[in-house]
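> Just to be clear, the model below is a prediction. Sequence and coordinates:
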Amino acid sequence: MLEVALQRSVGAFTLDVALEADAGTTAIFGPSGAGKTTLARCVAGLARPDAGRIALDGRVLFGPGTDLPPHRRDIGYVFQEARLFPHLNVRRNLLYGAPRGADPGDVCEMLGIGDLLGRRTAGLSGGEAARVAIGRALLRRPRLLILDEPLAALDGPRRDRVLPWLERVRDAGVPILYISHAVEEVARLADTLVLLRDGQVARAGPVGEILSDPSVAALMGPSQAGAVLTGRVVSEADGIAAVETAVGTVQVVGAGGVGSRLRLRIRAEDVIVATERPRGVSALNVLAGTVASAQPGQGPGVMLRLAIGEGHLLARVTRRSAATLDLSEGRVIWALVKATGVARADIG
């Protein structure tokens, strides 16, 4: 359990947050300048709050009369840049700061870096360097791992290759504070989402609940909005997997084998809404439900929250379509989602 209540002012900007993070992965999400990295640095002891209290598992790290230095906080910190030592090979980078006698074997297997141990860091790709930096932090046996925009320096394809390794770190049970402004990373990795805006907590809660709330779209940007579903692959044929989820069976491309547990993010802009059961359409996913709520945006769009089965999807439509089809609360609808419409980066 991480408990944070702090204030810190830098020039005209003030960070004033209070939050609690349980075991699992807690994502701190927000636009540039929201205070994400300042918060992370305060927790790690790399920046000093003006006032407040920080405690990890009941142990006070910062508070009245207490300000533990970074090396005594039992926190592993991974920066946006890997910050590896160029004069050391990968093995020696991994073991830097680790307890005497530490064996990097398990961490290397988890992150797929065993074949890199003898290499110099200058020859590593961006994705390899990021994994080595994460491995070095893990070998310190931290009680909390802070990942501060660890994929921000990577392009899309390299980021997509590293995400599965981060999922393995998450699944290993290490508590993680994940700092990001990329919603696709948050949707795949996080259990809890803290939405930070202008130095304050705008929303906090389970990631699926927060991301499927239409009112959050205005804070995140409508193009980023989308519902998160968890499910299990029940069949696979022709490269298309059928995933059993709370909204019913969803057909997607590029998922795991039968029996795999998945997390899907279905973007609001990829959902088409019909008021009559469609016929003769190419979309493999046609899901019956009702409009749970409609949230007008500042522009020409309306964000719909669709109740389907035991879950929800979001759909972004124009005001004109919402008015013409009378997409008001309680309206019976069918949601159409192409199997190829769920991006590979949104399947974890």
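Received it, and whenever you're ready, just let me know what you need. Numbers count the residues shown, from 1 in each chain.
> When you work out contacts or count neighbours from here on, use the C-alpha atoms and nothing else.
Noted.
> Give me the contacts around the lengthiest helix in the chain.
Under DSSP state H, the helix in the chain containing the largest number of residues is helix 156-171. Residues outside helix 156-171 that contact it (Cα atoms under 8 Å, 6 or more residues apart in numbering) are 24-25, 110-112, 126-127, 131, 151, 176, 185, 188-189, 345, 348.
> Also stretch 80-92?
Residues contacting stretch 80-92 (Cα under 8 Å, 6+ apart): 93, 104, 116-122, 129-130, 132-133, 148-153.
> how far does it sit from the chain's center?
Remark: stretch 80-92 is offset 26 Å from the chain centroid, using Cα atoms, centre = their mean, to the nearest Å.
> buried set for that stretch?
80, 81, 82, 84, 88, 89, 90, 91, 92 (16 or more other Cα atoms under 10 Å).
> what about it, how long is it end to end?
Terminal residues of stretch 80-92 lie 21 Å apart, using Cα to Cα, to the nearest Å.
> before we move on, what about stretch 59-78?
Start-to-end span of stretch 59-78 (Cα to Cα) is 22 Å.
> again, but for stretch 308-322
18 Å.
> got a list of contacts for that stretch?
212-214, 222, 225-227, 246-248, 266-273, 287-290, 296, 300-307, 327-328.
> Please identify which helix or strand holds residue 87.
For residue 87, there is no helix or strand it lies in under DSSP states H and E.
> what do you get for residue 262?
Per DSSP H and E: strand 261-267 holds residue 262.
> what residues does that strand touch?
Taking Cα under 8 Å, 6+ apart as the rule, strand 261-267 contacts 184, 187-188, 223-233, 243, 255-256, 313-315, 342, 346-348.
> What about the buried residues of stretch 80-92, which are in helices?
Using DSSP H, the buried residues of stretch 80-92 in helices are 90, 91, 92.
> hang on, the earlier thing: next helix or strand past the strand holding residue 262?
Taking DSSP H and E, what comes next after strand 261-267 is strand 272-274.
> Please, where are all the helices along the stretch 101-250 of the chain?
105-111, 126-138, 156-171, 183-189, 207-211, 214-220 (DSSP state H, counting those that start in this stretch).
> got another, please set it beside the one above:
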Amino acid sequence: MSIQVDVHLRRGAFALEAAFQAGPGLTALFGRSGSGKTTLIDLIAGLARPDRGRIVADGATLVDTAAGVFLPPHRRRVGVVFQDARLFPHLSVRSNLGFGRVFARQPRDPAAFPAVIEMLGIGHLLDRRPEGLSGGERQRVAIGRALLARPRLLLMDEPLAALDEARKAEILPYIERLRDEAGVPIVYVSHAVSEVARLATTVTVLEAGRVAASGPAEAILRRADLVPIHEAEAGALLDMVVEGSDPETGLTRLAGLAGRLLVPGLTRTPGTRLRVRVLPARDVLVATERPRGLSARNVLSGEVAALTVSGSEVSVEINCNGAILAARITAAAVRELGLAPGSPVHAVIKSAAFDPAGIGLLRRPVEI
């Protein structure tokens, strides 16, 4: 399943000219407020009409202005999950979920209901009403309702924005499972780097209504130049596997292409595959000799892959056995260290730099 979008829309002084493609997994629309993320979601859902353009989802043409095609929202088979769950307050969870099946307009699949209930962990909520649910539980029910409509595409417009940190932590594992098991492409709007880093397969960055970049999450999120407002949060994504934990130190050992890492204790069993966010790039130290006598627990060896100058600072990409790490240091440090593409270096990272909220599950194998 895939989606192709190429649309143009002008609203007053704002102009949206965006083109991107998304395949299986989760594509994050990422950028600062006012960049056009929600407008793009509205166009895909059929809640707005482009001045010109084309949208194709799973081989079905939803919009083609040149051919005069514009499917109304109820015929698009596009599920939408908003910031607020928008559940019917007078109905039980079971009845709210039933509306998804009513609007599916597809042959009924008896296995769909129990499968969605199990995937989202909401079986114990079926007889309750929305007022008795937490924010995270309401969002899980809203996702279930959208899935039971058997969409060819799922749109999620900042679904965690209204939740506190505890509720976000509750629902993120379910969105990871949705990404990996539902078999439906997801377009996910967010301006939170931690969410995007943990969830996204692909990232499309919007700036002032235009696509500034689009590609694999690990390649996009280490570039501090794409969205300057998030510059301090640029960092690398590494695929790792849990080796074990040390109860005495409270640290968990991870291994991957980049090498071995010690991170704050995780409640993960050995062999679990993880995506680990190294953040921020400014906190990654670069040394030309292997350092000794440091409190930092992690030293990864590699060579400089690229240097990108931005004023007095330089973004350094370090190739650690095929995994790319990001650091951001001063131009003066680059000169004094004599760094250039191909220079052997060591990246030094404190264990405390790893935020457990930025560590998510991976379904694909991890190379070591």
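Thanks, I have it. Note that the coordinates shown come from a computational prediction; the quantities given were computed from them, not determined experimentally.
> so what's residue 252 of structure 1 up against?
By Cα under 8 Å, 6+ apart, the neighbours of residue 252 of structure 1 are 240, 241, 242, 243, 338, 339, 340, 341, 342.
> how close does the alignment partner in structure 1 of residue 133 of structure 2 sit to residue 132 of structure 1?
Mapped onto structure 1 by TM-score structural alignment, residue 133 of structure 2 lines up with residue 124. With distances taken as Cα to Cα, residue 124 of structure 1 is found 9 Å from residue 132 of structure 1.
> Which one of those two is surrounded by more residues?
residue 132 (30 against 14; other Cα atoms under 10 Å).
> three-state assignment of the residue lying closest to that one once chain neighbours are set aside?
Distances taken as Cα to Cα, 6 or more residues apart in numbering place residue 94 nearest to residue 132 of structure 1, at 6.7 Å, with adjacent residues excluded. Put simply, residue 94 of structure 1 is helix when judged by DSSP: H, G, I helix; E, B strand; the rest coil.
> So what does residue 94 of structure 1 match up with in structure 2?
Using TM-score structural alignment, residue 94 of structure 1 pairs with residue 97 in structure 2.
> For its match, give me its contacts.
By Cα under 8 Å, 6+ apart, the neighbours of residue 97 of structure 2 are 141, 142, 144, 145, 148.
> I'd like the residues you listed written out as a markdown table, with distance to residue 361 of structure 2 added.
What follows is the contacts of residue 97 of structure 2, written out as a markdown table (distance: Cα to Cα, whole Å):
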| residue | distance to residue 361 of structure 2 |
| --- | --- |
| 141 | 22 |
| 142 | 22 |
| 144 | 21 |
| 145 | 24 |
| 148 | 24 |
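> For residue 101 of structure 2, state which of those is nearest.
residue 148 (5.2 Å; Cα to Cα).
> That closest one corresponds to which position in structure 1?
Aligned partner of residue 148 of structure 2 by TM-score structural alignment: residue 139.
> Tally up the residues packed near that match, please.
20.
> before we move on, what about residue 282 of structure 1?
11.
> which residues does it contact?
residue 338.
> measure residue 280 of structure 1 to residue 335 of structure 1 for me?
In terms of Cα to Cα, residue 280 of structure 1 sits 15 Å off from residue 335 of structure 1.
> ugh, wrong one, residue 102 of structure 1
Taking Cα to Cα, one finds residue 102 of structure 1 at 53 Å from residue 335 of structure 1.
> So the aligned partner of residue 188 of structure 1 in structure 2 versus residue 355 of structure 2, what's the distance?
Aligned counterpart of residue 188 of structure 1 in structure 2: residue 198 (TM-score structural alignment). Look at residue 198 of structure 2 and residue 355 of structure 2: by Cα to Cα, they are 11 Å apart.
> For those two, indicate the residue with more neighbours.
residue 198 (23 against 15).
> Give me the neighbour count for the residue nearest to the more buried one when sequence neighbours are not counted.
Sequence neighbours aside, residue 360 is the residue nearest to residue 198 of structure 2 in space, at 5.2 Å (criterion: Cα to Cα, 6+ apart). Using other Cα under 10 Å, the number of residues around residue 360 of structure 2 comes to 19.
> Check what contacts the helix or strand where residue 360 of structure 2 lies and list those residues.
For residue 360 of structure 2, the element it lies in under DSSP H and E is strand 359-361. By Cα under 8 Å, 6+ apart, the surrounding residues in contact with strand 359-361 of structure 2 are 173, 176, 198, 199, 272, 273, 274, 275, 276, 277.
> Distance to residue 217 of structure 2 added to those residues, as TSV?
Listed next are the contacts of strand 359-361 of structure 2 as TSV, based on distance: Cα to Cα, whole Å:
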residue	distance to residue 217 of structure 2
173	18
176	14
198	9
199	9
272	20
273	17
274	14
275	11
276	12
277	11
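> Number of residues surrounding the counterpart of residue 118 of structure 2 in structure 1?
Superposed on structure 1 with TM-score structural alignment, residue 118 of structure 2 falls opposite residue 109. The number of residues packed near residue 109 of structure 1 is 11, by other Cα under 10 Å.
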